[in-house]
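Trainee: Output the structure for:
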Amino acid sequence: MMYRLVLVDDEVSSRNALCNYFPWNQIGFEVVSQFTDGCLALDYIRKNPVDVIFCDIIMPNMDGLLLAKKIYQEKIGCKIIFLSAYKKFDYAREALNYGVRDYLVKPAKYKDLMEVFQRLRMELDEEKRMAFNRLPPDMEAMGQSVCDKTIHAVNEYLSRNYKNATLENTANYIKMNPSYLSQYYYLKTGVHFSDNLLKIRMERAAVLLDNYRYKIKEVSEMVGYMNAKNFTKAFKKYYGKLPRDYRQNI
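Mentor: The predicted structure is shown next:
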């Protein structure tokens, strides 16, 4: 499986180099988003499942240490690796207080990056294995925990409200913290909340495209995409073809 990684660095060249030239996919990570400061990153991870934050320390608005502190205080279940041009013991010591897993100094060497993230991948795999081993024996890892009332309630809510559903309003519906729900859902089903919502939307869109009375823009809005370009991009990524091509091949 692929673990979700977010890059946070106000230096565009550094961030782009890390994003585009390091073989994340080969070692089990997917860069799902990147940000210039901690505020933007925190807002994202409060709403989306993230496994790892790879973060600079010195940044505007919210620096890496404060971001790590917020993640620690809010009990958001993701790992943090620091990357900084400043090799200062005080930073490293404070980082340990917030559960930061490692500390790399810019410019990070390829060998060091590979070692740190391969080690982190093994740690994440082991945590996942142990978590699933704690499930009752009649529950298999992939999605068979639908008998769980919470998971069943989430799936029912999404099937009825896929157009406007978010992690936040789903969590509010079942009276759970959004971050906790995200982790709980993945633990119980082996599927990320956002991936399941995407699946429901895309499958519904495919059905709607079968009806030529609906324009593609209308189908987009009916499954929750107010921007048709975003819908087209998501649909192509999911099905491997544009909505209009999918419709022509029906």
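Trainee: hey, let's count contacts and neighbours off CA atoms from now on
Mentor: Will do.
Trainee: which helices and strands does the longest helix along the chain pack with?
Mentor: Scanning the chain for the longest helix, with DSSP state H as the assignment, gives helix 110-133. Here helix 110-133 touches strand 102-105, helix 178-189, going by 3 or more C-alpha pairs under 8 Å, 6 or more residues apart in numbering; DSSP states H and E.
Trainee: Give the buried residues for whichever helix or strand comes after that helix.
Mentor: Sequence-wise, the next helix or strand downstream of helix 110-133 (DSSP states H and E) is helix 149-161. Buried positions in helix 149-161, judged by neighbour count with 16 or more other C-alpha atoms under 10 Å: Thr150, Ile151, Ala153, Val154, Asn155, Tyr157, Leu158, Asn161.
Trainee: Lys229 - how many residues pack around it?
Mentor: Residues near Lys229, counting by other C-alpha atoms under 10 Å, number 12.
Trainee: isn't there a strand covering it?
Mentor: No - Lys229: not assigned to a strand; according to DSSP: H, G, I helix; E, B strand; the rest coil it is helix.
Trainee: One more sequence to fold, the one below, so I can look at both together:
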Amino acid sequence: MYKLLIADDEKKIREGLALLFPWSQFDIEVVGQCSNGQEVIEFLEDNEVDIVLSDIVMPKMTGIEVSKYIHENRLSVKVVLLSAFREFEYAQESLRYQVKDYVVKPTKYEELVRVFTRLKQELDEQTQAALDMHIPEGSSIVDRIKRYIEEHYATACLDSIADELKMNVFYISRVFKRKTGMNIFPYLTQVRMSKACEYLQLPDIKIYEVCSLVGYTEPRSFSRAFKKQFAVTPKEFRASFGLG
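Mentor: Sure thing, here's the model as predicted:
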């Protein structure tokens, strides 16, 4: 089944969407609910998700910012935004991030059927395309993915890995998860954090430079990922070595 993450700061809305719509009829399983965009990012870092259904206006991080994050990190995640009529012009900003569709609030059953029927068809086609490919043995694929990430951790993303292997993004994601027990993106994050530790021990490199060297464009995201991995901030880690 395809995995769906629902995000809305109104508990009643997200629980209603999760419980009242017959997701199983579309081969979709709700794997999580989030109350803001930051929670979505943290969930995506550790879990496999095929679709994010997100409200646009949320605290800490908006649905637009979530869409930007997914787009910039080349995650194989389809995004559908929930939008009130008055937010429609604001929603147009997300077009640059390849958002798949919009659902106007208050949500209508028929609209959800239309959107997710189309999304399921698209996901089915991706799955079939992956199955139709002539694929080498799975372990060799994983080894090649790991090697590519080790060599290109600053710029690696799902699209670049797929291009390197000349394989379907959808397929390599599934093979990697099946063989290693984790998704590609969390593995990439682990490699980046390991490299960050090495850089942070070099006194001539600033923390913001380390952020860029390991592939992050926003220091806040880098710091959050680092603390999640090691339970200390980059600054605290560096201080433990007597470095300012």
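Trainee: TM between them?
Mentor: Between these two chains, after superposing, the TM-score reads 0.61 (TM-score structural alignment, normalised by the length of structure 2); 173 aligned residues with a C-alpha RMSD of 3.1 Å.
Trainee: follow-up on the earlier one: okay, the helices and strands packed on helix 110-133 of structure 1 in TSV with distance to Val50 of structure 1 and mean neighbour count next?
Mentor: TSV is the format used below for these (distance: least, C-alpha to C-alpha, whole Å; neighbours: other C-alpha atoms under 10 Å):
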stretch	distance to Val50 of structure 1	mean neighbour count
strand 102-105	17	18
helix 178-189	9	20
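Trainee: right, and the ones you listed - which one's nearest Met59 of structure 1?
Mentor: For Met59 of structure 1, the closest of those is strand 102-105, at 15.1 Å, according to C-alpha to C-alpha.
Trainee: Tell me which other helices or strands that closest one touches.
Mentor: Counting contacts by 3+ C-alpha pairs under 8 Å, 6+ apart, strand 102-105 of structure 1 packs against strand 79-84, helix 110-133.
Trainee: right, and those - which one's nearest Val31 of structure 1?
Mentor: Nearest to Val31 of structure 1, of those and by C-alpha to C-alpha, is helix 110-133 at 12.9 Å.
Trainee: just the strands in structure 2 please.
Mentor: Using DSSP state E, the strands of structure 2 run over residues 2-7, 28-34, 51-55, 78-84, 101-105.
Trainee: Of all those strands, which one is nearest Tyr153 of structure 2?
Mentor: Among the strands of structure 2, if distance is taken as C-alpha to C-alpha, the winner is strand 78-84, at 23.6 Å.
Trainee: Using a markdown table, lay out the helices and strands packed on strand 102-105 of structure 1 together with distance to Asn20 of structure 1 and mean neighbour count.
Mentor: Listed next are these as a markdown table, based on distance: least, C-alpha to C-alpha, whole Å; neighbours: other C-alpha under 10 Å:
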| stretch | distance to Asn20 of structure 1 | mean neighbour count |
| --- | --- | --- |
| strand 79-84 | 17 | 22 |
| helix 110-133 | 13 | 14 |
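Trainee: Please produce CSV containing the ones you listed, extended by distance to Ser33 of structure 1.
Mentor: Output for those, formatted as CSV (distance: least, C-alpha to C-alpha, whole Å):
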stretch, distance to Ser33 of structure 1
strand 79-84, 15
helix 110-133, 17
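Trainee: Compare these and give me the one nearest Tyr98 of structure 1.
Mentor: The nearest among these, by C-alpha to C-alpha, is strand 79-84 at 9.1 Å.
Trainee: I figured Val142 of structure 2 hits Ser173, correct?
Mentor: No - counting by C-alpha atoms under 8 Å, no contact exists between Val142 of structure 2 and Ser173, whose distance comes to 9.7 Å.
Trainee: how about Thr170 of structure 1, what does it touch?
Mentor: Val154, Tyr157, Leu158 (C-alpha atoms under 8 Å, 6 or more residues apart in numbering).
Trainee: Out of the strands of structure 2, flag the one nearest Val40 of structure 2.
Mentor: strand 28-34 (6.0 Å).
Trainee: check contacts around Gly32 of structure 2.
Mentor: Leu4, Leu5, Ile6.
Trainee: ok, 6 Å please
Mentor: Neighbouring residues of Gly32 of structure 2 by C-alpha atoms under 6 Å, 6 or more residues apart in numbering: Leu5.
Trainee: Kindly report the same for Asp63 of structure 1.
Mentor: Asp63 of structure 1 touches Gly38, Ile57, counting by C-alpha under 6 Å, 6+ apart.
Trainee: Give the equivalent position in structure 2 for it.
Mentor: Residue correspondence to structure 2 (TM-score structural alignment): Asp63 of structure 1 is matched to Thr62.
Trainee: sorry, back to before: now distance to Met193 of structure 2 too, for the strands of structure 2, in a markdown table please.
Mentor: Listed next are the strands of structure 2 as a markdown table, based on distance: least, C-alpha to C-alpha, whole Å:
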| stretch | distance to Met193 of structure 2 |
| --- | --- |
| strand 2-7 | 26 |
| strand 28-34 | 25 |
| strand 51-55 | 26 |
| strand 78-84 | 26 |
| strand 101-105 | 34 |
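Trainee: quick one: which of these is nearest Cys157 of structure 2?
Mentor: Of all the strands of structure 2, strand 78-84 sits nearest to Cys157 of structure 2, with 15.8 Å by C-alpha to C-alpha.
Trainee: quick one: that closest one to chain centroid distance?
Mentor: Its chain's average C-alpha position is 15 Å from that of strand 78-84 of structure 2, according to C-alpha atoms, centre = their mean, to the nearest Å.
Trainee: Kindly spell out which helices and strands sit in contact with that strand.
Mentor: Applying 3 or more C-alpha pairs under 6 Å, 6 or more residues apart in numbering; DSSP states H and E, one finds that strand 78-84 of structure 2 contacts strand 51-55, strand 101-105.
Trainee: This completes my enquiry, with thanks.
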